[in-house]
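Peer 1: need the 3D shape of this:
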Amino acid sequence: MPSTSSVSTDSLFHHRAYVAFWFARISSSFGMQMLSVAVGWQIYAITGRALDLGLIGLVQFFPSVLLALPAGHMADQFVRRRIVLFGQIVEWIAIALLAGMTLLHAINEIGVLVLLFIISTAKAIESPSMQSILPALVPANLLPRAVAVNGSAMQAAMIMGPALGGFLYIAGPGVVYIVSAVLYLLSITMMSRVRYEQAPPKREPATLKTLFAGVHFIRERKDVLGVISLDLFAVLLGGATALLPIFAKDILHTGPWGLGLLRAAPAVGALLMSFWLARHSMQRHVGTIMFASVAGFGVATLVFALSTVLWLSLIALFVLGAFDMVSMVIRGSLVQLDTPDAMRGRVSAVNGIFINTSNQLGEFESGLLAAWLGAVGATVVGGVGTLVVVGLWMAMFPTLRRRQRLQMGTGKA
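Peer 2: Model prediction:
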């Protein structure tokens, strides 16, 4: 298991650029989580149509997939901090327009969806650059902890952001948008203060070869391919959270309060585990730990599937979230450390496509299986499938299984 390092977590916060980056990430994440709650409520209040709620997901999904490769190319061709600032400024303008038009009662469902599409497009352009900045802010030996601390910020935003947005919505969606805009302004301010060393980008024209360079790189690096594909199939098969309303109502016989606890449990487990990982470094057997964590995710999914009592289901989801955080930190650190800086934008873009696709298709796969086999049967299949994938990947990627350390040049047995 991970061992305690002699370096304290405070070492991360001795790097001023990282501190500014961390505050920028948590501010924008809180703002986006609050925004997502307000947009859903407002759209449904305007139209009363469930279809429009589906359109919210659609206008966010298409930019994230279609613009990922061009955005990754941009991240490796230009100064990444400027790309992030450009994206966040566009997002801030769109959120400010949402607030102003809502307060002036000049908004309709088309206006909300168009502005949300603009926000999602800017987010898609920003994302590969944002992910690629982190390794430049801290030494390589502190990167896993930085990933864990960032993960704790994201989980905190996922837990508290929607709750805060829902509370502020009592005063109206315009108030939520104003607070979200203020948080984005804080993020822009902090990101403008991030300073780091980046080699002068080698400008190349955007061709199919340069756009797909990240795909080619991943195919050539077996450890990176194994990590990214393991994440794809594990998330694709283990999407039990999409079926939580069915479990809450029909199996656990609880109400909305119980559903809220079920939705929060994985995030709480991930948050607490991220705190632990931020204080402990993984010095040996990182490949084995990663595979064991994904297997633990599958076992927790099976326990949840077969549970008929709320307390056991909550424990299973809590453990599921904790295991997922361990594997996420290892996967994220390994991909960044095994990728040269000149390629990080394009590799991050491909990784983002895998993550977004697996999340979306995982929910679809769970719903489709649930229609055929029932919620319990579908979740059991997902848990067993995750364990099968772990076994296959351990056989197909032996160097990844034997991986000892995360750092480049010292990672393989």
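Peer 1: only C-alpha atoms for contact and neighbour calcs from this point on.
Peer 2: OK.
Peer 1: next up, the contacts around residue 347.
Peer 2: Contacts for residue 347 (C-alpha atoms under 8 Å, 6 or more residues apart in numbering) come out as 72, 214, 215, 217, 218, 339.
Peer 1: output the residues you listed in JSON lines, with distance to residue 192, secondary structure and neighbour count appended to each entry.
Peer 2: Formatted as JSON lines, the contacts of residue 347 follow (distance: C-alpha to C-alpha, whole Å; DSSP: H, G, I helix; E, B strand; the rest coil; neighbours: other C-alpha atoms under 10 Å):
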{"residue": "72", "distance to residue 192": "21", "secondary structure": "helix", "neighbour count": "31"}
{"residue": "214", "distance to residue 192": "28", "secondary structure": "helix", "neighbour count": "24"}
{"residue": "215", "distance to residue 192": "31", "secondary structure": "helix", "neighbour count": "18"}
{"residue": "217", "distance to residue 192": "31", "secondary structure": "helix", "neighbour count": "16"}
{"residue": "218", "distance to residue 192": "31", "secondary structure": "helix", "neighbour count": "21"}
{"residue": "339", "distance to residue 192": "25", "secondary structure": "coil", "neighbour count": "21"}
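Peer 1: closest to residue 313 out of those residues?
Peer 2: Within the contacts of residue 347, proximity to residue 313 (C-alpha to C-alpha) peaks at residue 218, which comes in at 37.1 Å.
Peer 1: another for comparison:
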Amino acid sequence: MGLLLIPAFLNVEMHFTGHQITYFIYGVIFLRELRELLSSRIVPSMIPKIVQKENLPNAVTLNQATFLISSVCGHAVGGFLIGFFGVKWTLVVIISLIFLASLFFFQLKKQYSEYKKDQINVIDSMREGISYIFRTKEILGALCLDMFAVLFGGAVAMIPVYATDILKVGAEGFGLLNAASDIGSMCIITILSVIPLRKNQGKILLGVVTGFGLCIIGFGLSHLYWLSFMFLVLSGMLDGISVVIRGTIVQLKTPDNIRGRVLSVNSIFIMSSNEMGQFESGLMAKLLGVVRSVVFGGSMTILVALIVGSTNPKLRKMQY
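Peer 2: This is a model prediction of the structure:
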């Protein structure tokens, strides 16, 4: 992010053209995403080393709540800062906050893993992580639920069509619909950070994924704006519960020496299902029509939850 200060403050002196600034910004974004990819795997892997095991569910919930609230509110805060201080000084504020946050990492004590780098090569390391996921039915079931729920329940991709052609609510209505799921997730994860789930988390996970599918069906069939909005808020709340339970299961059931690899595979599940879900929504909308495609996606989400629940008793009985 600090590289953006160069064109922000030295644009005139260095005689940047518009194309050069554009390419420079793309390069910075590319580097930022690489950094984000690494940190998004490292930080969750550190949590079990920082907190005690009995506090791990609360720590995972708090981590998810902090991330979600920041991602939702960050855009709005950035807009206000640009309005008050301009782009240059907004960048200074952001970079200063990043630097301040990084100082907290230096307060952490060093932790060591039982894993030794010279014991295994990269290919075998990857194979071991994937093999562990397939051997651990609780993790495999939780990841499958997430992947297929997002793959088939990607109603968000159809929100622009609903806002303009079905609900006819315009740009403001579209903005609220687009934010509805995040609003629901933010609210429920904040609640769970104060009132955590105490038992039967496996059954709850299966239940909320099923409820998520029902909300997608309800959204697909609704022609009332307020009802569509509430279905999306509720789907976000159910998805937020799923995120917390799934993240805690992965942390609790994964040994320290392969936690990074398991979380990396988890990330692949999430990112691939997000992108493929939008493609699936567009393809099915082309084949079946918008409403039928959304209803189909919600129905498939429910079917996946029923299949996983009936074939994975370990996940169904999981509690922590």
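Peer 1: my guess is residue 255 of the first structure meets residue 247, correct?
Peer 2: No: contact between residue 255 of the first structure and residue 247 fails when scored by C-alpha atoms under 8 Å: they sit 10.5 Å apart.
Peer 1: higher neighbour count, those two?
Peer 2: The neighbour comparison of residue 255 of the first structure against residue 247 (other C-alpha atoms under 10 Å) goes to residue 247, with 25 against 11.
Peer 1: nearest residue to the alignment partner in the second structure of that one other than its sequence neighbours?
Peer 2: Per TM-score structural alignment, the equivalent position to residue 247 of the first structure in the second structure is residue 162. In space, and not counting its chain neighbours, residue 162 of the second structure is closest to residue 168: 7.4 Å by C-alpha to C-alpha, 6 or more residues apart in numbering.
Peer 1: burial count for the one you found?
Peer 2: The tally of other residues near residue 168 of the second structure (other C-alpha under 10 Å) stands at 16.
Peer 1: state the number of residues packed around residue 291 of the first structure.
Peer 2: Using other C-alpha under 10 Å, residue 291 of the first structure has 22 neighbouring residues.
Peer 1: residue in the second structure matching it?
Peer 2: Using TM-score structural alignment, the partner of residue 291 of the first structure in the second structure is residue 206.
Peer 1: what's the nearest residue to that match if we skip its chain neighbours?
Peer 2: Leaving out its chain neighbours, the residue that sits closest to residue 206 of the second structure by C-alpha to C-alpha, 6+ apart is residue 305, at 5.9 Å.
Peer 1: after superposition, how close is the longest helix along the first structure to the second structure?
Peer 2: Ranked by residue count under DSSP state H, the longest helix found in the first structure is helix 344-396. Here the mean offset of helix 344-396 of the first structure against the second structure after fitting is 1.2 Å, by mean C-alpha distance after the TM-score superposition for the first structure.
Peer 1: that helix corresponds to what range in the second structure?
Peer 2: Alignment of helix 344-396 of the first structure against the second structure: residues 259-311, by TM-score structural alignment.
Peer 1: tell me how far the ends of the matching stretch are from each other?
Peer 2: From its first residue to its last, stretch 259-311 of the second structure covers 25 Å (C-alpha to C-alpha, to the nearest Å).
Peer 1: who's in contact with residue 7 of the second structure?
Peer 2: 16, 21.
Peer 1: list the buried residues for the helix or strand encompassing it?
Peer 2: Assigned by DSSP states H and E, residue 7 of the second structure belongs to helix 5-14. By 16 or more other C-alpha atoms under 10 Å, the buried positions in helix 5-14 of the second structure come out as 5, 7.
Peer 1: stretch 185-193 of the first structure now?
Peer 2: For stretch 185-193 of the first structure, the buried set under the neighbour-count rule, 16+ other C-alpha under 10 Å, comprises 185, 186, 187, 188, 190, 191, 192.
Peer 1: could you do stretch 143-161 of the first structure as well?
Peer 2: Buried, per 16+ other C-alpha under 10 Å, within stretch 143-161 of the first structure: 143-159, 161.
Peer 1: re earlier: shared neighbours of residue 255 and residue 247 of the first structure, anything?
Peer 2: Counting by C-alpha under 8 Å, 6+ apart, residue 255 of the first structure and residue 247 have no contacts in common.
Peer 1: trace residue 20 of the first structure over to the second structure, please.
Peer 2: So residue 20 of the first structure corresponds to nothing, using TM-score structural alignment.
Peer 1: just checking, residue 20 of the first structure touches residue 188?
Peer 2: No: using C-alpha under 8 Å, residue 20 of the first structure is not in contact with residue 188, being 10.1 Å away.
Peer 1: separation between residue 196 of the second structure and residue 245 of the second structure?
Peer 2: Counting by C-alpha to C-alpha, the separation of residue 196 of the second structure from residue 245 of the second structure is 10 Å.
Peer 1: between the two, who's got more neighbours?
Peer 2: Neighbours were counted for residue 196 of the second structure and for residue 245 using other C-alpha under 10 Å; residue 245 has more, 23 against 14.
Peer 1: work out for me the element that one sits within.
Peer 2: helix 225-252.
Peer 1: related to what we said a few turns ago, could I get the contacts of residue 347 of the first structure as TSV with distance to residue 366 of the first structure?
Peer 2: Listed next are the contacts of residue 347 of the first structure as TSV, based on distance: C-alpha to C-alpha, whole Å:
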residue	distance to residue 366 of the first structure
72	30
214	30
215	28
217	31
218	28
339	33
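Peer 1: of the residues you listed, closest to residue 199 of the first structure?
Peer 2: Comparing these against residue 199 of the first structure with C-alpha to C-alpha places residue 339 closest, at 14.5 Å.
Peer 1: center of the second structure, which residue is that?
Peer 2: Nearest to the mean C-alpha position of the second structure, counting by C-alpha atoms, centre = their mean, stands residue 270 at 7.3 Å.
Peer 1: how about that residue: what's its closest non-neighbour residue?
Peer 2: With C-alpha to C-alpha, 6+ apart, the residue lying closest to residue 270 of the second structure is residue 147, at 6.1 Å.
Peer 1: wait, doesn't that neighbour sit right on residue 269?
Peer 2: Yes: if you go by C-alpha under 8 Å, residue 147 of the second structure and residue 269 touch, sitting 5.7 Å apart.
Peer 1: what range in the first structure matches stretch 224-240 of the second structure?
Peer 2: Aligned using TM-score structural alignment, stretch 224-240 of the second structure spans residues 309-325 in the first structure.
Peer 1: in contact with the nearest residue to residue 306 of the first structure once chain neighbours are set aside, which residues?
Peer 2: Nearest non-adjacent residue to residue 306 of the first structure, counting by C-alpha to C-alpha, 6+ apart: residue 376, 6.8 Å away. For residue 376 of the first structure, the contacting residues are 305, 306, 370, by C-alpha under 8 Å, 6+ apart.
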